[in-house]
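Chemist: here is a sequence together with a model predicted from it:
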Amino acid sequence: MEWAILAPVAILVIFGIIQTAFWYTARTEAQGAAAAGVRTGSIQGAPAESAASAARDYLGQVSDGGNTVRAERSGTTITVTVTREVNRVLPIPGVPTHVEQSATAEIERWTQP
């Protein structure tokens, strides 16, 4: 009788831990891709597409798809935003299916000392 009560709770806790690990992994991959893109895009004269391409290359090495990369370059900064799909253990309502991470850096430029 006790097993019938505790088993569903134990299974739910185990799946919750696994889902949290999937979410954390997707978040870390998105952060790494955004940082890689910003490093490439912050070089003076580099187009925004090179930042997005670097982020996609990073994601190609660590993930299996479900990614969106957006790079925006202003006069002094570059921002790369990566949206990463989270693998799901079970289709539980309310569990986030995507994570979004962004990185911003100043564009390198020559200045007078």
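Modeler: Received it, and whenever you're ready, just let me know what you need.
Chemist: every contact and neighbour count from this point should use C-alpha atoms.
Modeler: OK.
Chemist: tell me, what residue is most central in this protein?
Modeler: Taking CA atoms, centre = their mean, the centroid of the chain lies closest to Ala30, which sits 1.6 Å from it.
Chemist: for Trp110, see how far away that residue is.
Modeler: To Trp110, Ala30 is 30 Å away according to CA to CA, to the nearest Å.
Chemist: please enumerate the strands of this structure.
Modeler: Taking DSSP state E as the test, the strands found in the chain are 67-73, 77-85, 98-106.
Chemist: ok, second structure coming up, stack it against the first:
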Amino acid sequence: MNRTKERLAARFRQGRRDDRGFASVEFAVLALVVLALVFTTIQVGLYFHARKAAQSAARHGVEAGRAFGSSEGDGVAEAQAFLAQFGGSVRGASVSSSGSSAEEIRITVRGSVATLVPGLELHVTQYADAPIERWTTP
């Protein structure tokens, strides 16, 4: 009976030794998953921030370009000025007024998003349009 207890105790001790270091492996795997989730969350935030900055620049450009006596060039210049001041998250931004007509102005902002992953390219394109203010006779 005593020998049986000794054998069980030896097996128990050996079983405990086999599990040593397993917690470190679990932690390393879990840390990778958590880091991937954190970086994905940050990247999604960067994308939506760049998208909002591009949309705001387009809106500011449209408001400047639709005023009475203004031109499409005024709208493009205002959108570029807005991006220079607030659009740091939109890299390589280009502003155009293509698609505008005599009755409507359209400002389009295109650029890329800053990324955390090398080689990943995310692009953003936002536009705004509105009727041009003009005098009409009753």
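Modeler: Nice, thanks for sending it over. As the structure is a prediction and not an experimental result, all values here were calculated from the model.
Chemist: quick check: TM-score for this pair?
Modeler: Comparison of the two superposed chains (TM-score structural alignment, normalised by the length of the first structure) gives a TM-score of 0.89, and 111 aligned residues with a CA RMSD of 1.6 Å.
Chemist: the residue nearest to the centre of the first structure matches what in the second structure?
Modeler: Aligning on TM-score structural alignment places Ala30 of the first structure opposite Ala54 in the second structure.
Chemist: tell me the helices and strands packed up against the biggest helix by length in the first structure.
Modeler: Criterion DSSP state H: the longest helix present in the first structure is helix 2-41. Counting contacts by 3 or more CA pairs under 8 Å, 6 or more residues apart in numbering; DSSP states H and E, helix 2-41 of the first structure packs against helix 48-62, strand 77-85, strand 98-106.
Chemist: so where is the first one in the second structure?
Modeler: On the basis of TM-score structural alignment, helix 48-62 of the first structure is assigned to residues 72-86 in the second structure.
Chemist: contacts for that stretch?
Modeler: For stretch 72-86 of the second structure, contacts defined as CA atoms under 8 Å, 6 or more residues apart in numbering pick out 53-54, 57-66, 90, 93, 95-97, 100, 105, 107.
Chemist: swap in stretch 17-30 of the first structure?
Modeler: With contact meaning CA under 8 Å, 6+ apart, stretch 17-30 of the first structure is reached by 59, 62-63, 82-89, 99-102.
Chemist: and it, how far from the second structure on average?
Modeler: When the second structure is superposed, stretch 17-30 of the first structure averages 0.7 Å from its matched positions, counting by mean CA distance after the TM-score superposition for the first structure.
Chemist: next one: that stretch to chain centre, how far?
Modeler: The chain centre lies 9 Å from the centre of stretch 17-30 of the first structure; the measure is CA atoms, centre = their mean, to the nearest Å.
Chemist: repeat for stretch 50-70 of the first structure
Modeler: 9 Å.
Chemist: show me what counts as buried in it.
Modeler: 50-56, 58-59, 63, 67-70 (16 or more other CA atoms under 10 Å).
Chemist: distance check, the match of Ala30 of the first structure against Asp129 of the second structure.
Modeler: Computed as CA to CA, the Ala54 of the second structure to Asp129 of the second structure distance reads 14 Å.
Chemist: check Gln43 of the second structure too.
Modeler: From Gln43 of the second structure to Asp129 of the second structure the distance is 29 Å (CA to CA).
Chemist: try Ser56 of the second structure
Modeler: With CA to CA as the criterion, Ser56 of the second structure and Asp129 of the second structure are 12 Å apart.
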